[in-house]
Structure formats: C-alpha cells, structure tokens
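Participant: quick one: sequence plus predicted model below, questions after.
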Amino acid sequence: MPNLQDLRRRVRAVKNMRQITKAMKMVSAARLRRAQERVTAARPYTNKMMQILGNAARRAPEYTDPLLSGHHRETETESILLVVVTADKGLCGGFNTNLTKAAQDFLRKNDHNRVELVMIGRKGFDFFRRRAAAIRREHLNITGSGKVKNEDVIKITGQLIADFMSEDKPVDTIYLLYNEFKSALSQRPVVERLLPIGRIDDGATEPAESGDYLYEQPPSEIYGQLLPKLVENQIYHALLESVASELGARMTAMESASKNATEVIDRLTLNMNRVRQAAITREIIEVVSGAEAQ
C-alpha cells in the first residue's frame, strides 16, 4: 500500500493536471464560438459565387476548361492526389485518428491507382511519414492558431491547380479529406472531389432570379476566371470546418479529461484517508498496548 506522502504527491499532480485541462476546455470553447461564426459568415459568399457561376454556365453552355472536365487521358491507372487536412496539435480526442483511418481506407480502395498525399497539418504528416507513404507536399502550422489565413489558402490552391494542369506529371483527380463539423460532440470525415470540378449548373438559380446579372465581359470569360476561385473557396471552407471540428473535439476531450481527473482525485483522497485512519488506529493500539504492558 502506498504511503501517505506518495498519495498526497499524486493528488497534487492530478489537481495540477485538472487545472490545465479545464483551462484548455475554456480556451477551446471560446475559440469554437468564433470558428462557428467564421463558417457561418463564409456561406453567403459561397452561395453568391454559385449563383453567378450557375448563371454564367447557362449563358456559356459550350465553354470547356480542364478544371471542369479533366484531361481525358487513356491510361490503365489513374493518378490521384489526396489532400488530407489534420491538426497541428494533439489532445483533441479521435480527431486525427479518424482522419488517418479514413485516409488509409481511401488508399486501400485505390491501391490499383497511383495515389500521392498532400498533407495539411503536422499530425497527419508525421503519421504517414513514419509509414513511408508517398507524400508530394506538406503544409504545416496552417490551422494551429485557430484561424485560416487567405495567403495560405491562395498558396495551397495555386499549387494544387498547378499539379492538376501539369504536363510533366499530370494528375487526373484531386480529392479533399477533412473533418466536417456537426457539433462539439460529432465530427465526420468526408472525402470530396476537388478537381475536376464537373458541371456547375445543378445548383444554379432560377432564370427569374438570375436575370439581374449584366456582364461587361463575355460570360465564358467570367466563368473561366471564377473557376479557380471556386476551388479556393472549397479549400477555405474545408479548413474552416476542420478548425471548428478540432476545437470542438478538443473541448469535449478536455471536459472528459477533467471529469476523469476529478474521479481519480476522489479515489486517491479516499485511499489517503484510509491510510491516515490506519496509521492513527495503529498508533492508538501501540499506545494502549504500551500502557497495558506497564
């Protein structure tokens, strides 16, 4: 049985740990609210862009672009890029583990194709680097501050479009894997096709609503200029969702850790009281025994 001094030391250590987990939970909760506000604030921009793209697509039905339809290469194996968005930090429950499992499932399903990874986030990069996966590029410390910078999104988008349009090492399809934010308790890994985009007339607005657009430039030219912006917006949205999911997962994990720490403290305190009681009882017995011996 541990002595009283050891138990007191363990209680102090667990209490210090509980203070840290409670502080991390409060910080994550405050950042989560701001992250949710950013996700909500980005939706009007996305909706308006889709309206304009849908309108331009109807006015330029014959417009073709590699970003829309791809390369149409006749090969036995497909060249795929999988962009995996993980966190730069840990202590967020199963956030990173669920993503790496989803990425491994994707690699298994496409083992007949040539798949390379583009890692966003240190945790995923370290995981696949240890397993000698084919990593084309990594982007670290992108979401660690809880914010998404426009210059980072523009850089990532430009590199991915360059990969897709490259003639030396052409990429047939680019997929995006990230955690979709449902709630602080629920985050779901999703895989979306990033490139080629495909047709954009499915989500277009009705003709009566789209009659307000008067283009100075040809609709096809506007269409072509907005396509890279659409890819950029999709990456930006994924990063915002990932940040909110990470903060929600960390808040939940730290709350659970704080509860577990409280249970450990209660259990150690009970053991400490038992040890103290046993020591007092033993001393009383010794005193009584000494008195009787006299």
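Facilitator: That came in fine, so what should we check first?

Participant: from now on I want contacts and neighbour counts done on CA atoms only, so please keep to that.
Facilitator: Will do.

Participant: show me what the longest helix along the chain is packed up against.
Facilitator: With secondary structure taken from DSSP state H, the chain has its longest helix at helix 219-293. If you count contacts as 3 or more CA pairs under 8 Å, 6 or more residues apart in numbering; DSSP states H and E, helix 219-293 packs onto helix 4-59, helix 95-109, helix 150-165, strand 173-183, strand 186-195.

Participant: single out the most deeply packed of the ones you listed.
Facilitator: Counting by mean count of other CA atoms under 10 Å, strand 173-183 has the highest mean neighbour count of those, with a mean of 21.

Participant: alright, now check it against this:
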Amino acid sequence: MAATKDFKVRIKSITSIKKITKAMKMVAASKLRQVQRGLDIVRPSFNALNSIYNEYANSASIENKKNRLIIAISSDRGLCGGINTNAVKATKNSIKTIKNEIPDAHISLFTIGDKGKDVLSREHGKLIIKAVSDVSKKSISFGAASLIAEELLKQQFDTYHLIYSKFKSVISQSLVEEQISSANSLENAFFEFNGYEFDSDKSELLYDFYEYFLGYKIFSALLENATSEQGARMNAMDSASRNAGEMIDKLTLIYNKARQASITRELIEIISCASAVSSK
C-alpha cells in the first residue's frame, strides 16, 4: 500500500504542474498576440529606415574600430527555451572573436535583461558598464528604447554589436548579431552623403537621423526579442504539458499494476487463511 500511496502522491503533484504549465502557455499566447501586433506595425517602417542608414553608413570610411560595445538583449524571466542561453553564448563568442582579430581592442558590455546579465557577470563582470532590466516586463515603448539609445550615445565607442533573438514563428527564433557604427565613426559621412537633397544643414539633420535610427533600432530589437521570448515560452510550456501528460499516463499504469498486485496478494492471503481454517 505504501508503494501505491507514493504513486498517487506523484501523480497528484505532476497533475498540478501540468495545470500550471497549461496556464502559463495560455498567458504566453495572450502576450504573444499583443507583442506580435506591435512588431508587425514596426517592421515595415524600420526596414525603410534601415535602408537609408545602410546607404548612409556605406558612404563613410571607418578606420578605427578598436573600441567595441556589445549590446546583449535577453529576457527578464526564464522558462522560455534556449533564447537566453543562445544570446549568452553568442556574446561570449563575439568577445573571443574580437580579441582574436584585434588583440588591443577595448571591449565593453551593455546588457538588457536580467537573465543575460546574471550569467555574463560571472565571467565578464568587469566588462559590463551598464545593465538595464524590467524592460520586457512592461509594454515595450519607443520612449524606453530612446532612453537606452541616449545611454549608448553617451559612450565613446566605434562600433556597437547588437545581439538579440529575431522572431520567425512560435517554434522558430533565430539569433541575430548586427554591427552598428557609432555617430563618431560616421562623422565623416555627414559631408559625403550626397544621395539626397536637404533643406537644412546636412550634418545636423543626418546626426538627428542617426539618433532616431538608433532609438528605433533598439525599439525594433526589443520587440523582436520580446516576441521571441513569448513564442519560445509558449512552445516550452506546451512541451512541458505534453511531457507531464505522458508521465501521468505511465505512472497511472504503474499505479494500477501495483494496486492490482496488492489486491491479488491480499486475496491470496485471505484464501490461504480460509483454506487453513477449513482444513482444521
């Protein structure tokens, strides 16, 4: 009976876990729809901005690239598959790659999200100059992204390495690492960018455009990463619910076998006692 009681306790606890994972899946699905709606609005406008920036950046001749800032975007909560692990691995690999290519490079880290910060601080804590958290816990806005962009503009770096997860579908999120030249390294492009006509001062207008692009880029990356987070969490909770259901089925089968064996053993004991009494 002790064995069957243990099985009943385990089945009850796994059933409770299954209810929790199902509820978390529903919550993630609801949040996914909200964030994805915002992402679908932002993507077309960002693609237009990005095409202008690429033409702008291609007209600049960048020489000094020793000062690098890696911006690693992760989530503030766990239970969302391997997107945070992948972001941390990509960040570490990026640090190694830069050190191998430029031995005297000055590398710093700018983390967005608690999960990435907690892991990277163990090995590269000295490189972290700024850590931002609680961005994905609330609705992501362009204002919050602009504040992060302002912090980036204060830093004197030549190149920004932006690492985040890009949303493709609920079951597919791809890790993206992009390089963005800083305003200082693009300064010579203020006078070389002749593909467009300007009504006001060219350099001032282009610098304002760069500030707006950087804020919008961070905003887009935060939305992509948040959508990937909810999609990965929804997928992870669905897998956890299925695994819990399979485990419950297996334990129920073992419980029934143990219960039948216990009943059979008790019947044998009763019949044996009855036979012994009747023979006397």
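Facilitator: Arrived safely. In this text, all values refer to a predicted model and were calculated from it rather than measured experimentally.

Participant: rewinding a little: please name whichever of the helices and strands packed on helix 219-293 of the first structure is nearest to Glu78 of the first structure.
Facilitator: strand 173-183 (7.8 Å; CA to CA).

Participant: the closest one aligns to what range in the second structure?
Facilitator: Here strand 173-183 of the first structure aligns to the second structure at residues 159-169, judged by TM-score structural alignment.

Participant: how much does that stretch stray from the first structure?
Facilitator: Following the fit onto the first structure, the mean deviation recorded for stretch 159-169 of the second structure is 0.9 Å by mean CA distance after the TM-score superposition for the first structure.

Participant: do you know how far the aligned residue in the second structure for Ala87 of the first structure is from Leu175 of the second structure?
Facilitator: The equivalent of Ala87 of the first structure in the second structure is Ser75 (alignment by TM-score structural alignment). In this view, Ser75 of the second structure and Leu175 of the second structure are 14 Å apart by CA to CA, to the nearest Å.

Participant: got it, and Thr227 of the second structure?
Facilitator: Taking CA to CA, one finds Thr227 of the second structure at 13 Å from Leu175 of the second structure.

Participant: so Ala29 of the first structure sits against Glu246, correct?
Facilitator: No - Ala29 of the first structure lies out of contact with Glu246 (CA atoms under 8 Å); the separation is 11.0 Å.

Participant: joint contacts of these two?
Facilitator: Common neighbours of Ala29 of the first structure and Glu246, counting by CA atoms under 8 Å, 6 or more residues apart in numbering, are absent.

Participant: skipping adjacent residues, who's closest to the most centrally placed residue in the first structure in space?
Facilitator: Among the residues of the first structure, Ser242 comes closest to the average C-alpha position under CA atoms, centre = their mean, at 3.3 Å. Leaving aside its sequence neighbours, Ser242 of the first structure sits nearest to Asn179 (CA to CA, 6 or more residues apart in numbering; 5.3 Å).

Participant: cool, and Leu7 of the first structure?
Facilitator: Met272 (6.0 Å).

Participant: what is the aligned counterpart of that neighbour in the second structure?
Facilitator: Checking TM-score structural alignment: Met272 of the first structure goes with Tyr255.

Participant: list the contacts for that match?
Facilitator: 4, 7-8.

Participant: distance to Leu206 of the second structure added to those residues, as JSON lines?
Facilitator: Below are those laid out as JSON lines (distance: CA to CA, whole Å):
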{"residue": "Thr4", "distance to Leu206 of the second structure": "74"}
{"residue": "Phe7", "distance to Leu206 of the second structure": "69"}
{"residue": "Lys8", "distance to Leu206 of the second structure": "69"}
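
Participant: now the first structure: which of the residues you listed match?
Facilitator: Listed in the original numbering, the contacts of Tyr255 of the second structure still in contact in the first structure are 4, 7-8 (both residues aligned by TM-score structural alignment, their matches' CA atoms under 8 Å).

Participant: average distance between stretch 239-255 of the first structure and the second structure?
Facilitator: Mean deviation of stretch 239-255 of the first structure relative to the second structure after superposition (mean CA distance after the TM-score superposition for the first structure): 0.4 Å.

Participant: in the second structure, what stretch matches that stretch?
Facilitator: Counting by TM-score structural alignment, stretch 239-255 of the first structure corresponds to 222-238 in the second structure.

Participant: could you look up the SS state of His112 of the first structure?
Facilitator: Three-state assignment for His112 of the first structure (DSSP: H, G, I helix; E, B strand; the rest coil): coil.

Participant: quick check: it vs Met24 of the first structure, distance?
Facilitator: Counting by CA to CA, the gap from His112 of the first structure to Met24 of the first structure is 43 Å.

Participant: ditto for Ser289 of the first structure
Facilitator: To Met24 of the first structure, Ser289 of the first structure is 54 Å away according to CA to CA.

Participant: Asn260 of the first structure now?
Facilitator: Asn260 of the first structure sits 15 Å away from Met24 of the first structure when distances are taken as CA to CA.
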